[in-house]
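**Student:** Quick one: sequence and predicted model below, then my questions.
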Amino acid sequence: MNKTNNPRLTKNAQFLRKNMTKEERRLWYDFLKNLPQVFNRQKVIGKYIVDFYCASVQLAIEIDGSQHFEERNILYDKERDEYLNSIGITVLRYTNLEINFKFKEVCEDIINNIDTNDYIDTSPPPDGRASPQGEA
């Protein structure tokens, strides 16, 4: 599975992180940022940038504004989703309207799509001792 990042997209991803849409900010600050799984914003994967990505559960989340409903963008999104799926990444898509008016349902759907069995917390316990996963 090759997820080599395209360095030319890094600058664009940085710009997008600094200039999130209202809906991206809401999902990030009111939900994703507080989950135990680590999500990255505007993550470069191959020749694409995904809005949010969680490597531990191979999950990408896209927030679609009105431009995503234009024919050329529908085809582009389909191609991108097929590529991401081909390398083992599940893609969840939500519209701006869903973020604005069905936020609780969106959050519940994301939780339902996170397979906690595949998530391994590698952070040390608060007391500093080795976690059971790290013991021999």
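**Tutor:** Yes, it's here.

**Student:** going forward, measure contacts between C-alpha atoms and count neighbours the same way
**Tutor:** Will do.

**Student:** Check what contacts stretch 15-27 and list those residues.
**Tutor:** 41-42, 51, 63, 96, 99-100 (CA atoms under 8 Å, 6 or more residues apart in numbering).

**Student:** Please point out which parts of the helix or strand containing Arg17 sit buried.
**Tutor:** Using DSSP states H and E, Arg17 maps to helix 7-18. Using 16 or more other CA atoms under 10 Å as the test for burial, helix 7-18 gives 9, 13, 16-17.

**Student:** Farthest-apart pair in the contacts of stretch 15-27, please.
**Tutor:** Largest separation among the contacts of stretch 15-27 by CA to CA: Gln42 and Asn100, giving 20.0 Å.

**Student:** try this one next to it:
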Amino acid sequence: MASSHPPRHGEGDRARRGGGGSRRSLRPETATARKLRRQMSLPEVLLWQRLRGAQAGVKVRRQHPIGPYVADFYIVSARLVIEVDGQSHDVPQRAAFDAMRDQFLKENGYRVLHIRAQEILDGIEQVIEAIVAFADAPLHHQPAAGGPPPRAGEEG
């Protein structure tokens, strides 16, 4: 039996039907990233356990879509993509794909750091230190003290 009172906030006809509107479709890269988060390799899981929640001093995203690609890890503040390379990256077809992805990322202002999966398994502490150092390195080199003066228009 229908109520004579108007619906309260959030109780309209849509609430009885299970919500409203059509489901938003995901970009293919987003769907791939979500799938990859559930299927991370052991080295990726170990690295994520040490990087998540800014434990290493940098905020890291895992399986982050960038353009048509999905980065294993991404540090926004440094525009740094971290790729964990296992044995499958030694296959010529995979190496060609990696080179294409790296070129796209570099052309779009990202830095790319490749880490061998075995390095993570052998010594994760050194890997974490290397990632943090690379992330902290400036994107552009500053002129050395006592070096040549800046060219016209480059004074800061």
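**Tutor:** Looks like it came in fine. All values derive from a computational prediction rather than experimental measurement.

**Student:** And the TM-score between them?
**Tutor:** The pair, once superposed, lands on a TM-score of 0.76 when counted by TM-score structural alignment, normalised by the length of the first structure; 113 aligned residues with a CA RMSD of 1.9 Å.

**Student:** picking up where we left off before, can I get the contacts of stretch 15-27 of the first structure in CSV including secondary structure?
**Tutor:** Below are the contacts of stretch 15-27 of the first structure laid out as CSV (DSSP: H, G, I helix; E, B strand; the rest coil):
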residue, secondary structure
Arg41, strand
Gln42, strand
Asp51, strand
Ile63, strand
Asn96, helix
Ile99, helix
Asn100, helix
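
**Student:** Just the buried ones among the residues you listed, please.
**Tutor:** 41-42, 51, 63, 96, 99.

**Student:** list the helices and strands the helix ranked longest in the second structure packs on?
**Tutor:** Longest helix of the second structure, by residue count under DSSP state H: helix 92-107. Taking 3 or more CA pairs under 8 Å, 6 or more residues apart in numbering; DSSP states H and E as contact, the helices and strands that helix 92-107 of the second structure lies on are strand 111-116.

**Student:** hmm, back to that, so the longest helix of the second structure corresponds to what in the first structure?
**Tutor:** Helix 92-107 of the second structure corresponds to residues 71-86 in the first structure, going by TM-score structural alignment.

**Student:** Tell me how far the counterpart of Ser77 of the second structure in the first structure lies from Pro36 of the first structure.
**Tutor:** Alignment note (TM-score structural alignment): Ser77 of the second structure maps to Ser56 of the first structure. Distance of Ser56 of the first structure to Pro36 of the first structure, given as CA to CA, to the nearest Å: 11 Å.

**Student:** Tell me how many other residues crowd Arg80 of the first structure.
**Tutor:** 18 (other CA atoms under 10 Å).

**Student:** What sits closest to the most centrally placed residue in the second structure if chain neighbours are left out?
**Tutor:** Computing the C-alpha centroid of the second structure and ranking residues by CA atoms, centre = their mean puts Tyr74 first, at 2.9 Å. Spatial nearest neighbour of Tyr74 of the second structure, excluding adjacent residues (CA to CA, 6 or more residues apart in numbering): Val81 at 4.6 Å.

**Student:** pretty sure that neighbour belongs to a strand, no?
**Tutor:** Yes - counting by three-state DSSP, Val81 of the second structure is found in a strand.

**Student:** Outside of stretch 57-68 of the first structure itself, list whatever touches it.
**Tutor:** Counting by CA under 8 Å, 6+ apart, 23-24, 50-54, 73-74, 77, 88-96, 114-116, 118-119 sit against stretch 57-68 of the first structure.
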